[in-house]
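In: no FASTA, just this:
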């Protein structure tokens, strides 16, 4: 337990190196010990998440805490609830539908660039700035004209709730949330503030009949209110709030991590950055990117996929076995906790030669064709795969395409310590130097932060 708390990512990797692709870890004090089965192979991940997913439910201790904190939204709901929510929401997240948000995304990236220029245009903290950017994106897309107020509430409340939920999920014994400890009081206050925001905006949308704000019925909250399917009742106000909280969590934290490390890796690898910029300029010629441009940027997509391989936002996916199942030739008993780890599988030398090396060329079609489907799964897989995968990729591609046309990124530290919570993120600032894209990176000014 001490190893898992102190450095979980290193503990997962050491377990695979020393014991193989399926490892049982027994952790905790006598009488309170927990047995966790770690699955590190691609075939094992596919079995748990997809081919035998009915044997593995998302009702582990951590998922239960997520449900208590963020509600019964798509991230944590189960069984018929999950199927109904997915049927209602899937039409809102198709590749064609999310393309409607491209202008809003690019507007926010332009606003970030303007802020960098106002600050002197010499440097940035990628960790802080990508977090602010993605919060502004998701609140604008969800709430339209009410985004400014919502972004402040989300940035103030969401990190505290994420940390609180993770800590409770790891506790073998925990006090009820009703006990007025300092941590419980802080969490209740943050949760109440988020609930009040969501409830007020939902009521406002319902009263207006979907005409509130500059984007009118195009904001995602209004689309959620109007979501229908032939076999399902619409979402009620409590369900709407739960979905909004899930989108605020997933749509900001995970994308911020991926963008931070994509830019960090490009800053460390000038030749890849230059090649990616050349591709972007050849397609866009300096203009704003549009969704129709993105298929013509395969090099950019490879960079993002390689960044997500090395730094998957969700380092583990947790399930509970509901019946005894054989995985990798070994029996996993009913009731056992099962951890599938993108972090470890993405570094598995059986699938990734020189796995620690940044090499976007791994994702050329001819190299991907012979690779196991679940050697790379940063957005999950199977029936619970991320519903927002098209939206996340749109955010990242548009953001990096805009930024590479305006800036060269250099001068980052060689190593960035990681903080493992609900997602992984940089544990400190990720300072980098900025220079105009048409200026030699050798001439970049020193960072201003």
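Out: Received the coordinates, thanks. Owing to the predicted nature of the structure, the values given are computational and were not obtained by experimental measurement.
In: could you use CA atoms for every contact and neighbour count after this?
Out: Noted.
In: number of residues surrounding the residue lying closest to residue 58 once chain neighbours are set aside?
Out: In this structure, residue 58 finds its nearest non-sequential neighbour in residue 319, 4.8 Å apart by Cα to Cα, 6 or more residues apart in numbering. Using other Cα atoms under 10 Å, residue 319 is surrounded by 25 other residues.
In: show me what the host helix or strand of residue 319 is packed against.
Out: Taking DSSP states H and E as the criterion, residue 319 maps to strand 317-321. Helices and strands touching strand 317-321, by 3 or more Cα pairs under 8 Å, 6 or more residues apart in numbering; DSSP states H and E, are strand 56-57, strand 337-340.
In: residue closest to the middle of this protein?
Out: Central residue of the chain (Cα atoms, centre = their mean): residue 254, 1.9 Å from the mean position.
In: any idea how far residue 287 is from residue 358?
Out: Distance of residue 358 to residue 287, given as Cα to Cα, to the nearest Å: 29 Å.
In: and the residue nearest to the centre of the chain, what does it touch?
Out: Applying Cα atoms under 8 Å, 6 or more residues apart in numbering to residue 254 gives the contacts 313, 314, 423.
In: the first one falls within a strand, correct?
Out: No - the assignment for residue 313, made by DSSP: H, G, I helix; E, B strand; the rest coil, is coil rather than a strand.
In: surely it and residue 423 touch.
Out: Yes - using Cα atoms under 8 Å, residue 313 is in contact with residue 423, at 5.3 Å.
In: for the helix or strand where residue 169 lies, name the packing helices and strands.
Out: Using DSSP H and E, residue 169 maps to helix 147-170. Helix 147-170 sits against helix 61-70, helix 126-143, helix 182-208, with contacts defined as 3+ Cα pairs under 8 Å, 6+ apart.
In: A further structure is provided below for comparison with the first:
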């Protein structure tokens, strides 16, 4: 029998029955996500695959979203179809409300204009010039450790170091005045943002609740601090004053940034960029440095090899930007730490139009998340994924891996503008501390939780021995 004229069957379309956990009656996966969102995402991938549907909340207030874990899907969302996945997730809206519409949250023409204005401040040559600020602050920590001895908790230690470093780079000699207020106010705003972003019953911001009033108070204090320093910079620059604290600090460069197409940033826009840099530029780096040191404290043989490399390369000299490429073993350990403890463990987007991901239909308007925390632990991509193994990041092994198997800095057109700065700051600071101290872990495991960034939910204490 001839089949020449038989009608052909249409190709099957994408599946709409996306698998996922059933959760509890009425509230779905709400409790699991509230108690341990990172663990919930890991279980979802292990039990249901690389595209998972999750539901959380009671009927009428239920949130439905899709988690994508395979590197091919991550690439689609962050890079190849990035225009279809916008930063319209509730978390980004709360960050906008709290910190303004800076590079982290802006979109479309606003984002492109800001990126063009700010990009020249993050060229490799410019960032390399910040190395002395990094080593100044790291040397101060090393000196304090030598005099104090005993044990320290790496979480507050690295948070303070990273905050002082980014404040020095932003504000120049105004670092002392800035650090105290930022250290006190920023955690309050961060907690407020996260609670609101994931609460289906949000109180209006203008209601005089204790939490609203406290958030409003500290936000106003941060804004006033930035506005005062910006005004002082612009006044001094307008007068051509020789008393300008430091015309090469990032704040002065931001205030002066401009081109014919995009104009300049006004005072409010400068402040919004500064607040975003403070948020994204110190918490993420602090997390990465703290976990790198803690992992090395738990792996003394690797720590010893890295210390030998540091001493061979640096001797007694001060680390510079030129030393970054000369410390490959330390760099590999830092990258492995960011694999195990990515500072941005979950990244959210919203689909503009219906699309297909890994054979599944994702509807228009759907909230979509990708999770470095999960992709970085996928045993199909990483052998024995919970094991600390810096040699995963030799050039040969990196070249053989999917680009989005490891993405602590995001990717695509919205990749972190401060990636080189984070690497420079972290490697030089870690080299300074490890050259002078041997660390031994007191706490073997450090619990974590997902906020705006990855948060240590317990201490990461180490014993110090000057060497």
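Out: Noted; the coordinates are in hand. Since the model is a prediction, treat every value here as computed from it, not as a measurement.
In: residues in the second structure aligned with the strand holding residue 319 of the first structure?
Out: Mapping strand 317-321 of the first structure onto the second structure (TM-score structural alignment) gives residues 347-351.
In: okay if I get the helices and strands packed on strand 317-321 of the first structure as JSON lines plus mean neighbour count and distance to residue 209 of the first structure?
Out: As requested, these are exported to JSON lines (neighbours: other Cα atoms under 10 Å; distance: least, Cα to Cα, whole Å):
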{"stretch": "strand 56-57", "mean neighbour count": "23", "distance to residue 209 of the first structure": "38"}
{"stretch": "strand 337-340", "mean neighbour count": "24", "distance to residue 209 of the first structure": "44"}
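In: residue 121 of the second structure touches residue 252, doesn't it?
Out: No - Residue 121 of the second structure lies out of contact with residue 252 (Cα under 8 Å); the separation is 10.6 Å.
In: quick one: which of these two has more around it?
Out: residue 252 (22 against 17).
In: aligned partner of that one in the first structure?
Out: By TM-score structural alignment, residue 252 of the second structure lines up with residue 222.
In: highest mean neighbour count out of the helices and strands packed on helix 147-170 of the first structure?
Out: Of those, the one with the most neighbours on average (mean count of other Cα atoms under 10 Å) is helix 126-143, at a mean of 23.
In: can you give me the neighbour number for the residue lying closest to residue 4 of the first structure once chain neighbours are set aside?
Out: In this structure, residue 4 of the first structure finds its nearest non-sequential neighbour in residue 11, 6.2 Å apart by Cα to Cα, 6+ apart. Here the number of neighbours of residue 11 of the first structure (other Cα under 10 Å) works out to 15.
In: cool, and residue 414 of the first structure?
Out: Count around residue 414 of the first structure with other Cα under 10 Å applied: 8.
In: can you pull the contacts of residue 420 of the second structure?
Out: So residue 420 of the second structure contacts 124, 127 (Cα under 8 Å, 6+ apart).
In: map it onto the first structure.
Out: Residue 420 of the second structure maps onto residue 390 in the first structure, by TM-score structural alignment.
In: tell me the secondary structure for its match?
Out: Going by three-state DSSP: residue 390 of the first structure is helix.
In: could you check how far it is from residue 251 of the first structure?
Out: 12 Å.
In: next one: residue 221 of the first structure
Out: Counting by Cα to Cα - residue 221 of the first structure and residue 251 of the first structure are separated by 14 Å.
In: comparing the two, which residue is more hemmed in?
Out: residue 221 (24 against 20).
In: is that one in contact with residue 145, as I believe?
Out: No - counting by Cα under 8 Å, residue 145 is not a contact partner of residue 221 of the first structure; they are 11.6 Å apart.
In: quick one: common contacting residues for these two?
Out: Contacts common to residue 221 of the first structure and residue 145, judged by Cα under 8 Å, 6+ apart, are absent.
In: before we move on, back to that, mean distance, the strand holding residue 319 of the first structure to its aligned residues in the second structure?
Out: Average distance, strand 317-321 of the first structure versus aligned residues of the second structure after superposition (mean Cα distance after the TM-score superposition for the first structure): 0.3 Å.
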